[in-house]
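>>> I would like to see how this sequence folds:
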Amino acid sequence: MPELRKRQAPEPATGNFTKRPNSSTTNVNTKSGDVDRQVAKNSKIAVGEIINSAGLGGEIETHEGAKVTLQSLLDECGRSNLVIFTYPKASTPGCTTQACLFRDEFATLTESGLKIYGLSKDSPKSNTTFKTKQNLPYALLCDPKETLITAIGMKKSPTGTIRGVVVIDKAAKIQGFYQGGPAATVEYVRRFVEDSKNSRDGTEGAKPDYVAEDKGGQIQADVAAQVADTAQELDN
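Purely as a prediction, here's the structure:
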């Protein structure tokens, strides 16, 4: 009878590992100028983190074909905060709603010191058509290889882009991060502006759960938009 040999257990891996935080909602005191920040599960960035903006996300293009990086976008912002909202596909119903809501709020948001960009994996041609047709006042970023989309935690598994928004200040510190529907992403930025203003004024405004609150049927509209986008992506 052949001799049975006991298999040796593999040796434990060695090295330095950083345990990342679990999915959570980070509640930040509005007296410091922050609102409640939702941190996505498996995100590669977290609110309060200072990122390596010089290398994060690699090189992408604007809708006009100009080469840019996250660092060059921050340099262009100067003292303003950089706002990047992500959308799955140009000219689909939900993405059109989201882009047009940012368009309609553009003056109010930018006069408070924000620089706004849209980001998707669409080509410059598709995003140029989208921008022109919808008369969007901000630049659109094109990331067909999803390098920046992935780096900021907006990559959908196994493929696609999560709708959301990230706010980064001049020091490359993440000031805001949220994933949600078309109207909710715009409302998140609006509340970011409102809470930042309250902080500068030395006042503390009310802090309702604005994401969960269904103002004028926004939640139902967002869900319908997400379903329409998914259906169109499947058709394509």
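>>> switch to C-alpha atoms for all contacts and neighbour counts from now on
Noted.
>>> All the strands of this structure, residue numbers only.
Taking DSSP state E, the strands of the chain run over residues 24-26, 37-39, 59-62, 67-69, 81-86, 114-120, 139-142, 164-168, 174-179.
>>> here's the other one to compare against:
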Amino acid sequence: MAPRAKSTTEAAEPIRRSSRISAQPKSEPAKEVKKAAPRTKKRSADEGDGEDTTPAVKKSKAEEAAAEAPDTEESNEKAAQLASIDVGDTLPSFTLQNEKGEDVDVATLSAEKGVIFFLVPKADTPGCTTQACGFRDTYPDFTAQNFAVYCLSADSPNAQSKWQTKKELPYPLLSDPQRVLITALGAGEGGKTKRSHFIFEKGGKLVEKKIPVKPADSPKLALEYVKSIAAAA
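Below is the predicted model:
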């Protein structure tokens, strides 16, 4: 028996189904989304495996200022090293820098001759220049009486050196930035230096002090006292 012939509809069905399937858009495979790897700090060659890589915490301005500020206790301890020096007391051993940045033990200055310290509030200011130039102009008179002259202030050695050169000051200048010796002499108050002068005889005993004193009077009064010592001797 011959097989039944497919009807027109049945024969066309596969074609239509095939057309429908081919007409559908091909679905593309989903693209794989790559996650960005976390950024890591590049290690330097000398970093160890066990080194703490925690980022540094930025300090506040107040914390930075506190870190840079001088140690108050240390400064106070340094200032307390010298007791008060009054008439009759001996010049203690204490090291300061001169205008050249050289260390000077003030106790050694009076070993061979008398010493005069004149103190100024600030180098190269009008009143201080008047006082300094007064000692400059009478400097030969002091040396003739076997007395050395020193300017003492809280200025830096560099500032003192410039002032010395500018005004042709023939004597050394001593820098006491923490006002340790200045305070011991009684001329440091409220972070300032009182204009004054102090006379130590040979051997280091304080015999005369003028505090405060006027700029023009300081060299004159100091010289008068030195001459009176020579006359008495």
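>>> quick revisit: export the strands of the first structure to JSON lines and tack on distance to residue 150 of the first structure?
Converted to JSON lines, these look like this (distance: least, CA to CA, whole Å):
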{"stretch": "strand 24-26", "distance to residue 150 of the first structure": "19"}
{"stretch": "strand 37-39", "distance to residue 150 of the first structure": "15"}
{"stretch": "strand 59-62", "distance to residue 150 of the first structure": "12"}
{"stretch": "strand 67-69", "distance to residue 150 of the first structure": "14"}
{"stretch": "strand 81-86", "distance to residue 150 of the first structure": "11"}
{"stretch": "strand 114-120", "distance to residue 150 of the first structure": "11"}
{"stretch": "strand 139-142", "distance to residue 150 of the first structure": "13"}
{"stretch": "strand 164-168", "distance to residue 150 of the first structure": "12"}
{"stretch": "strand 174-179", "distance to residue 150 of the first structure": "14"}
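>>> so the longest helix belonging to the first structure versus strand 81-86, what angle?
Of all the segments of type helix in the first structure, defined by DSSP state H, the longest one is helix 182-201. Relative orientation of helix 182-201 of the first structure and strand 81-86, computed by axes from the mean of the first three to the mean of the last three CA atoms, to 10 degrees: 170 degrees.
>>> now the counterpart of residue 215 of the second structure in the first structure: how far from residue 102 of the first structure?
Here residue 215 of the second structure is matched to residue 182 in the first structure, going by TM-score structural alignment. Per CA to CA, to the nearest Å, residue 182 of the first structure is found 9 Å from residue 102 of the first structure.
>>> What of residue 45 of the first structure?
Residue 45 of the first structure is 23 Å from residue 102 of the first structure, where distance means CA to CA.
>>> With neighbour numbers in mind, choose between these two.
Taking other CA atoms under 10 Å, residue 45 of the first structure and residue 102 do not tie; residue 102 has more neighbours (27 against 19).
>>> any idea what the more buried one aligns with in the second structure?
Residue-level alignment of residue 102 of the first structure against the second structure, with TM-score structural alignment as criterion, gives residue 135.
>>> In contact with the closest residue to its match other than its chain neighbours, which residues are there?
Of all residues not flanking residue 135 of the second structure in the chain, residue 219 sits nearest, at 5.2 Å (CA to CA, 6 or more residues apart in numbering). Going by CA atoms under 8 Å, 6 or more residues apart in numbering, residue 219 of the second structure touches 131, 134, 135, 138.
>>> quick check, nearest of those residues to residue 210 of the second structure?
residue 131 (13.2 Å; CA to CA).
>>> The closest residue to the closest one other than its chain neighbours and residue 111 of the second structure: what is the separation?
Spatially, and ignoring its direct neighbours in sequence, residue 131 of the second structure is nearest to residue 215 (4.4 Å; CA to CA, 6+ apart). The gap separating residue 215 of the second structure from residue 111 of the second structure is 28 Å, by CA to CA.
>>> Which one of the two is surrounded by more residues?
Taking other CA under 10 Å, residue 215 of the second structure and residue 111 do not tie; residue 215 has more neighbours (20 against 13).
>>> Touching, the more buried one and residue 133? I think so.
No. Applying CA atoms under 8 Å as the test, residue 215 of the second structure and residue 133 come out as separate, 9.6 Å apart.
>>> number of nearby residues for residue 123 of the second structure?
22.
>>> Quick one: residues contacting whichever residue in the first structure pairs up with it.
Aligned by TM-score structural alignment, residue 123 of the second structure pairs with residue 90 of the first structure. Shown in contact with residue 90 of the first structure (CA under 8 Å, 6+ apart): 96, 120, 122, 126, 127, 130.
>>> just residue 218 of the second structure next, same as before
The neighbours of residue 218 of the second structure, taking CA under 8 Å, 6+ apart as the test, are 118, 131, 134, 196, 197, 210.
>>> Distance of the counterpart of residue 92 of the second structure in the first structure relative to residue 183 of the first structure?
The equivalent of residue 92 of the second structure in the first structure is residue 53 (alignment by TM-score structural alignment). Taking CA to CA as the measure, residue 53 of the first structure falls 28 Å from residue 183 of the first structure.
>>> Mind checking which of these two has more residues around it?
A direct count of neighbours by other CA under 10 Å for residue 53 of the first structure and residue 183 places residue 183 higher, at 22 against 18.
>>> Verify the contact between the more buried one and residue 222 for me.
Yes. Between residue 183 of the first structure and residue 222 there is a contact at 6.5 Å, judged by CA under 8 Å.
>>> sorry, back to before: correct me if wrong: the match of residue 215 of the second structure contacts residue 100.
No. Using CA under 8 Å, residue 182 of the first structure is not in contact with residue 100; the gap is 9.5 Å.
>>> List the buried residues for the longest helix of the first structure?
Using 16 or more other CA atoms under 10 Å as the test for burial, helix 182-201 of the first structure gives 182-199.
>>> quick check: angle from it to strand 164-168?
20 degrees.
>>> can you give me how far helix 182-201 of the first structure is from the chain middle?
Helix 182-201 of the first structure sits 15 Å away from the centroid of its parent chain (CA atoms, centre = their mean, to the nearest Å).
>>> Noted, bye for now.
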